[in-house]
Every structure is written in C-alpha cells, then in structure tokens.
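# Got a predicted structure here, sequence first:
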Amino acid sequence: MLASAPPPPPLVCTIQTVEARWSGHPIAGIRQLKQQQFRVERGENPAIEPRTVIDSRLTPLVERFSSSGVEQIAGSRMTYHWSYEAPLGALTFNDSGASSGPAQEKESPVAVSGDLVIDDQKGFELSQQSRLTQSAGTKTLSSLLETAHGSCREQR
C-alpha cells in the first residue's frame, strides 16, 4: 500500500501594493492594507485564514459570511471569493441635507465582497468592495473599491 504524499506547505501571502478608490465620502481610518498577511492551507481541504482575507475593524462584526472556498484551477493557480455584511448599528444622518433638518438614526450595515486570484508563480491580486448603506441597504452612503497585489511564500 502506498502512503499518500504529505500536503504542500501552507502559503503566507503579503500585500505589497494597494490602490483604493472612494465613491461618496471617504471614511477616515478604515484600515491599512499594505503589509497585511493571510495564510492559504493547501492540500485536500484548502482554506484561507482569515476567511475574510483582509483583517479590519469590521472582522469581529461579520454576519452572513459566504465564500466559494479555495478553488484550484489548472496546476497551482487558486481562486477565492467571499462576501459578508457587518452591522455598524444606528448612525445619525441628516436626511434633508440642510443643517436645520432633523437628524435621524438609522441602521447602517456595510456589505463587503471580494475576489482573490493566486497565480502559479505565487503572486496574487485581490479586489474588495465595501459599501456603507442606510435604510436596510437601499441607499449607498459611501463605497470603497480596493485592489491589492502581493506575493506568497511557502511556510516551512
């Protein structure tokens, strides 16, 4: 009987370049992506840690998380897609746009979705969109599109 080969070592991936584009009002201090790391377990049950790839102040608030799981395509190329919501609670908004109008508190969730592609040379590209909404997600107050590149190395 042949022994199965051990799984390949995990990959540790580091974000090296980041581009962020805001629509609406930027949210100060949302996160710093450059030099963040994530880990990719390979083998029969591949996984990514953290499952949200990017760790931020939203991570502890994650609700309704879903992902495609790590998919391996032709050789060693891998893809991963994730999405979740993070409730920020009631935030105060001035609906009239005038400073004399009454301010109202409304629930404000952030909807996040992202895609990651790791190529066969262990380089990666990720994109993530975050949308801050009010009124049960019907009005977008601000959105952020982030794209990042980096490289992965085998953890020994």
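Structure received.

# Only C-alpha atoms from now on, for both contacts and neighbour counts.
Fine.

# close enough to count as contact, Ala111 and Leu88?
No - with contacts counted by CA atoms under 8 Å, Ala111 stays clear of Leu88, the gap being 10.6 Å.

# Second structure for comparison follows:
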Amino acid sequence: MAKPPTATPPTPSPQVPEDDAPSWRAALPFIIAGVVVLVVVIGVLISNAVRPAESRMSDDALVQHAINDYYTARNEADFGKFAAVNCAAVRNAEGFPAEDTFVTDNRKSMADNGQIMIPEITDLTVDGDRATARVHWHFEKSADKKNVVGTTVVREDGKWKVCTQ
C-alpha cells in the first residue's frame, strides 16, 4: 500500500525583532564622513578669508597685474598709480615725467588715440625678483597699428614694479 504523500512542514519565517528601527551605530561611518567634509570646507573658507587674494596668486599673475596696472594708470591719467607701479630706478631717472606733464600728455593721447588696449602678454619669464615679458598693445582708435614692447618687471619691497625705461 502506498503511503499518502506527506506535506512538508512550512519553513519558519525569520524572527523579526519588534523594534525594527536601524541602530545609530549603522549610520556612524556616514556621520564621521560628514563631519570630516564639514571641517575641510570650514578650513578652506577660513584660509581664503585670512589670506588675501594677492598672496594666493602666482608670480606670473602678479607680474601681469603690474603690467596691467601700468597701462591702466596711463589710461586713467592717474599719476599716483603710475608712479607707484614704476620701479625706483625709473622714478628717480632723468626724464620721468612730472605729474602735470604726465596728466596733460596722457589726456591728450586719450583724446587723440583712445585707450591703450593690451590684447596679450607673451613670453613671460620670472627669474627670482626679475621678470621679462612682451606686451602687445595698440590704441583703441588704431587697432591695426600693433605694438610689441619688451618689458622688465622687478620685485621691490615685495611688490612687482614695471622697470622699463
């Protein structure tokens, strides 16, 4: 006589604890990572706030700024800025313009030619406290008459100054 098929007993379901909320310990690595990221971001922000932008710039960028300031002073007929961006050797040399001469000459040049435009600065080389570059410039009203001038820039008292006579 054949035995009747026996039913397989049901598999017991795993016991789920009553409190199914994940433990805070499972989130601990994410909390630590979040705190580390927050500390790094705060450190970067404090560093940027404490160190001025100029001190974070490379020497190449500072030299370019000095050259730009030189031509900006001429465009604005700002003798104070012009004198400040020239090195001591140029300021003390015979032929350095007096303020009234500088202002008169640059205002006339602006009226006749427009602003000095600098499309590019090339061949920039910094060697310690001395740099050289080729400044490509033209007047606003005569863009077809391009000029290229070799420019020397030196660091005096921690600031880059144009020193081309």
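Perfect, I can see it now. From a predicted model like this one, the values you see are computed outputs, not experimental measurements.

# What value does the TM-score take for this pair?
After superposition, the two chains reach a TM-score of 0.29 (TM-score structural alignment, normalised by the length of the first structure), with 81 aligned residues with a CA RMSD of 4.9 Å.

# of Ala111 and Leu88 of the first structure, who's got more company?
Higher neighbour count among Ala111 of the first structure and Leu88: Ala111, with 20 against 15, using other CA atoms under 10 Å.

# Give the full set of residues in contact with the more buried one.
83-86, 130-133 (CA atoms under 8 Å, 6 or more residues apart in numbering).

# run the last query once more with 7 Å
84-86, 130-132 (CA atoms under 7 Å, 6 or more residues apart in numbering).

# now, which of those residues lie within strands?
Of the contacts of Ala111 of the first structure, the ones assigned to strands by DSSP state E are 84-86, 130-132.

# nearest to Gln104 of the first structure, of those?
Leu132 (16.3 Å; CA to CA).

# so how far is Ser143 of the first structure from the closest one?
6 Å (CA to CA, to the nearest Å).

# Neighbours of Glu107 of the first structure, how many?
15.

# Could you pull out the buried residues of the helix or strand where Gln64 of the second structure lies?
Assessed by DSSP states H and E, Gln64 of the second structure sits inside helix 59-76. With burial defined by 16 or more other CA atoms under 10 Å, the residues of helix 59-76 of the second structure counted as buried are 59, 62-75.

# Show me the longest helix that occurs in the second structure.
Longest helix in the second structure by number of residues, with DSSP state H as the criterion: helix 24-50.

# Which residue, other than its chain neighbours, is closest to Val162 of the second structure?
Closest residue to Val162 of the second structure apart from its sequence neighbours, by CA to CA, 6 or more residues apart in numbering: Val153 at 4.4 Å.

# wait, isn't that neighbour in contact with Arg134?
No - the criterion here is CA atoms under 7 Å, and Val153 of the second structure misses it with Arg134 at 11.0 Å.

# So between these two, which is more surrounded?
Neighbour count, other CA under 10 Å: between Val153 of the second structure and Arg134, Val153 has more, with 25 against 17.

# Assign a three-state SS to that one, would you?
strand (DSSP: H, G, I helix; E, B strand; the rest coil).

# separation between the residue nearest to Val162 of the second structure and Gly80 of the second structure?
As for Val153 of the second structure, its distance to Gly80 of the second structure is 18 Å (criterion: CA to CA).

# re earlier: looking at the ones in strands among the contacts of Ala111 of the first structure, which one is closest to Thr92 of the first structure?
Nearest to Thr92 of the first structure among these: Leu132, at 13.2 Å, using CA to CA.

# how about the closest residue to His138 of the second structure other than its chain neighbours, secondary structure?
Of all residues not flanking His138 of the second structure in the chain, Lys146 sits nearest, at 5.0 Å (CA to CA, 6+ apart). The three-state label given to Lys146 of the second structure by three-state DSSP is strand.

# Touching, Lys146 of the second structure and Val135? I think so.
No - between Lys146 of the second structure and Val135 there is no contact under CA under 7 Å: 10.4 Å.

# Looking at those two, which is more packed in?
Val135 (21 against 13).

# which residues are contacting the helix or strand the more buried one falls within?
Using DSSP H and E, Val135 of the second structure sits in strand 130-139. Outside strand 130-139 of the second structure, the residues within contact range by CA under 7 Å, 6+ apart are 113-126, 145-155.

# For these, which ChimeraX command selects only the ones that are buried?
The ChimeraX command for the buried members of these (criterion: 16+ other CA under 10 Å) is given here:
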select :114,115,116,117,118,121,124,125,126,151,152,153,154,155
